[in-house]
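> For reference, the sequence and a predicted model appear below.
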Amino acid sequence: MTVRLRDAGFVTEEFIALGATTNRTPEQEEHLTDLKREMTQRLLRAGTSEVYELL
């Protein structure tokens, strides 16, 4: 079985950009941690079929 993450806003552009940033400042690290928590909550509230697409 192959699945992929749906493009439903679970992973934000801000998260991707900040995650790709090298040499993050302590403030950026803290913000990235906050973004991870927010994403986790979005994912946990959603049903599996809302998050993943069966290929």
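Happy to help now that I have it.
> drop to CA atoms for contacts and neighbour counts, all remaining ones
OK.
> In the helix or strand hosting Thr33, which residues are buried?
Assessed by DSSP states H and E, Thr33 sits inside helix 26-45. By neighbour count on 16 or more other CA atoms under 10 Å, the buried set for helix 26-45 is 32, 35, 39.
> just checking, what packs against it?
With contacts taken as 3 or more CA pairs under 8 Å, 6 or more residues apart in numbering; DSSP states H and E, helix 26-45 sits against helix 13-20.
> quick one: the helix it packs on to helix 26-45, angle?
Calculated by axes from the mean of the first three to the mean of the last three CA atoms, to 10 degrees, helix 13-20 forms an angle of 130 degrees with helix 26-45.
> Helix 13-20: which residues count as buried?
15, 19.
> try this one side by side with the last:
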Amino acid sequence: MLTNGSYRSILFEDGLNVVKGATDYKNTVITVTAKDKLNIKLASGGGWVARFEKIQ
């Protein structure tokens, strides 16, 4: 999906207390390349979103 270069990745994922409240989430910003792998953990009925912006 990603081409060569580095990307700023903004992640929104289930928070630690998501089973108690569906509005609990964690926001993380990391730098990735096409060779990186992301481990995604989802709660039952949970969700995950990522946005990738190429770094100039």
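Cool, got the structure. Predicted model, so just to flag it, every value in this text is computed and none were measured.
> tm score of chain vs chain?
For these two chains in superposition, a TM-score of 0.24 is obtained (TM-score structural alignment, normalised by the length of the first structure); 32 aligned residues with a CA RMSD of 4.0 Å.
> which of the residues in the next helix-or-strand element following the helix holding Thr33 of the first structure are buried?
Where DSSP H and E defines the elements, the next helix or strand beyond helix 26-45 of the first structure is helix 48-51. Going by neighbour count (16+ other CA under 10 Å), the buried part of helix 48-51 of the first structure is Val51.
> Roughly how far does Met39 of the first structure sit from Glu50 of the first structure?
14 Å (CA to CA, to the nearest Å).
> no, scratch that, I was asking about Leu43 of the first structure
Taking CA to CA, one finds Leu43 of the first structure at 9 Å from Glu50 of the first structure.
> likewise Glu30 of the first structure?
28 Å.
> And Leu32 of the first structure, by the same measure?
Distance from Leu32 of the first structure to Glu50 of the first structure, by CA to CA: 24 Å.
> Ok, Phe15 of the first structure next?
Phe15 of the first structure is 19 Å from Glu50 of the first structure, by CA to CA.
> Same question for Leu18 of the first structure.
25 Å.
> cool, and Ala17 of the first structure?
From Ala17 of the first structure to Glu50 of the first structure the distance is 23 Å (CA to CA).
> With Ala20 of the first structure instead?
25 Å.
> List the contacts of Gln19 of the first structure.
Heads up, residue 19 of the first structure is Gly, not Gln. Leu32 (CA atoms under 8 Å, 6 or more residues apart in numbering).
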